[in-house]
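A.B. asks: using only what follows, build the 3D model:
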Amino acid sequence: MQQPPAITPETADWTFVITEGCAECGFSPQEVTSTGERLRATIPTWRAALARDDASARPVPTVWSPVEYACHVRDTCRIFRERLELMLREDDPVFANWDQDATAVEEDYFHQAPAEVADQLAAEAEATAAAFDAVRADQWERPGRRSNGSVFTVDTFAVYFLHDIEHHVHDVTR
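C.D. replies: Sure thing, here's the model as predicted:
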């Protein structure tokens, strides 16, 4: 199968959304009250996007297709759930680097089956929603940090994660 054109790697540091929100997708951090509930609410939108006839088509050659975005969201749910569990288990852990662009190529997101990805994304989103739902009141200020030094609490980590998911919903529905 033919490989699609390469996507320009993401270089932005999106941590600003934790306090400022995102003008591009309309995300407001002040409105985040339940990460699990809002994550679950995205599942029907992902299923609808992946059921479209053009789910595997890129809108332009260098922008991910809905199935590629969904693969990224599926994997983001898994990675962030693992990181959340690490923050709850260890004191101030440092997260291993995750190169999302390399993963997209290595896992061949472009050629994955939309219906299978829809089921996988739903399962990962549900598991991650349950993990955030299970965070106790006394755990929301536990710290963790990315390999680049960005520091999070469970609370800010939840906001950062939710923006990523909702931003990509915006990407496939505009």
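A.B. asks: for the rest of this, base every contact and every neighbour count on C-alpha atoms.
C.D. replies: Fine.
A.B. asks: surely Leu84 and Thr153 touch.
C.D. replies: No. Assessed by Cα atoms under 8 Å, Leu84 is found out of contact with Thr153, at 9.8 Å.
A.B. asks: more neighbours, those two?
C.D. replies: Each of Leu84 and Thr153 has its neighbours counted (other Cα atoms under 10 Å); Leu84 has more, 23 against 18.
A.B. asks: so which strand or helix has the more buried one?
C.D. replies: Per DSSP states H and E, Leu84 falls inside helix 66-89.
A.B. asks: Gly144 now?
C.D. replies: Here Gly144, judged by DSSP H and E, is contained in strand 143-145.
A.B. asks: and that strand, what other elements does it pack with?
C.D. replies: strand 151-153 (3 or more Cα pairs under 8 Å, 6 or more residues apart in numbering; DSSP states H and E).
A.B. asks: name the residues of the next helix or strand after the strand it packs on that come out as buried.
C.D. replies: Following strand 151-153 in sequence order, the next helix or strand is helix 154-173 (DSSP H and E). Under the neighbour-count criterion of 16 or more other Cα atoms under 10 Å, helix 154-173 has 154-169, 171-172 buried.
A.B. asks: ok now whatever helix or strand Ala131 lives in, how far from the chain's centre?
C.D. replies: Element membership of Ala131 [criterion: DSSP H and E] is helix 114-133. Remark: helix 114-133 is offset 11 Å from the chain centroid, using Cα atoms, centre = their mean, to the nearest Å.
A.B. asks: this one as well, want them side by side:
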Amino acid sequence: MIASGPMREPCDVLSSVRRELARFPAVLEALLKDLDAATWRARPTPAEWAPVEIVCHLRDEEVEDFGARIKIVLEGGAAFSPIDPERWAAERRNARAPLGDALGPAEVTWAEIIGPSRMIV
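C.D. replies: Now for the predicted structure:
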């Protein structure tokens, strides 16, 4: 599908994305702050991840996947490396991760992305 409407300036799009990313840590914290330990680790169904596993997945994608994909695009690469989030979750024992370990590295990455000196172009 081709987007309709006027073309947006890349700098405007980047500014908009940064504003949304700046909100994300606070939104995520608000969603998680009242979870007790049991809820933090509870899977709604055996096939669905618990909140801790979802947060670890966000961390893993942010720290290990998204940056690599951006680099490939900017360098004109043709293919992305395959990822295996299910395997990562099992190998890293994400279901047992404390909140600080789950979020820590991702929070640093988000701060770098939205920081004033960070440019993706």
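A.B. asks: what would you report as the TM-score here?
C.D. replies: Put the two chains on top of each other and the TM-score (TM-score structural alignment, normalised by the length of the second structure) is 0.69; 105 aligned residues with a Cα RMSD of 2.6 Å.
A.B. asks: and the angle for the helix holding Ala131 of the first structure with helix 66-89?
C.D. replies: Angle between the axes of helix 114-133 of the first structure and helix 66-89 is 20 degrees (criterion: axes from the mean of the first three to the mean of the last three Cα atoms, to 10 degrees).
A.B. asks: and helix 114-133 of the first structure, what other elements does it pack with?
C.D. replies: Using 3+ Cα pairs under 8 Å, 6+ apart: helix 114-133 of the first structure touches helix 35-51, helix 66-89.
A.B. asks: and those as TSV, adding distance to Ala57 of the first structure?
C.D. replies: Listed next are these as TSV, based on distance: least, Cα to Cα, whole Å:
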stretch	distance to Ala57 of the first structure
helix 35-51	11
helix 66-89	7
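A.B. asks: need the winner for burial among those.
C.D. replies: helix 66-89 (a mean of 21; mean count of other Cα atoms under 10 Å).
A.B. asks: next helix or strand past that helix?
C.D. replies: helix 100-106.
A.B. asks: against the second structure, what's the mean shift for that next one, could you check?
C.D. replies: Average distance, helix 100-106 of the first structure versus aligned residues of the second structure after superposition (mean Cα distance after the TM-score superposition for the first structure): 1.2 Å.
A.B. asks: so where is that helix in the second structure?
C.D. replies: Counting by TM-score structural alignment, helix 100-106 of the first structure falls onto residues 85-91 of the second structure.
A.B. asks: contact partners of that stretch?
C.D. replies: Glu53, Cys56, His57, Ala95 (Cα atoms under 8 Å, 6 or more residues apart in numbering).
A.B. asks: now for the residues you listed, which pair is the farthest apart?
C.D. replies: Greatest spatial distance among the contacts of stretch 85-91 of the second structure (Cα to Cα): His57 and Ala95, at 10.6 Å.
A.B. asks: and Tyr69 of the first structure, what's its match in the second structure?
C.D. replies: Using TM-score structural alignment, Tyr69 of the first structure pairs with Ile54 in the second structure.
A.B. asks: quickly note the distance from its match to Arg118 of the second structure.
C.D. replies: 26 Å (Cα to Cα, to the nearest Å).
A.B. asks: what does Ala106 of the second structure give?
C.D. replies: 16 Å.
A.B. asks: who has more neighbours out of those two?
C.D. replies: A direct count of neighbours by other Cα under 10 Å for Ala106 of the second structure and Arg118 places Ala106 higher, at 22 against 11.
A.B. asks: now check Thr42 of the first structure against the second structure: what is it aligned to?
C.D. replies: Thr42 of the first structure maps onto Phe24 in the second structure, by TM-score structural alignment.
A.B. asks: what's the helix or strand for Ala55 of the first structure?
C.D. replies: Ala55 of the first structure belongs to no helix or strand, assigned by DSSP H and E.
A.B. asks: what is the burial count for it?
C.D. replies: Ala55 of the first structure has 21 nearby residues by other Cα under 10 Å.
A.B. asks: so how far is Phe95 of the first structure from the closest residue in space to Val94 of the first structure that isn't next to it in sequence?
C.D. replies: Distances taken as Cα to Cα, 6 or more residues apart in numbering put Arg145 closest to Val94 of the first structure, at 4.9 Å, once the chain neighbours are dropped. Relative to Phe95 of the first structure, Arg145 of the first structure is positioned 6 Å away (Cα to Cα).
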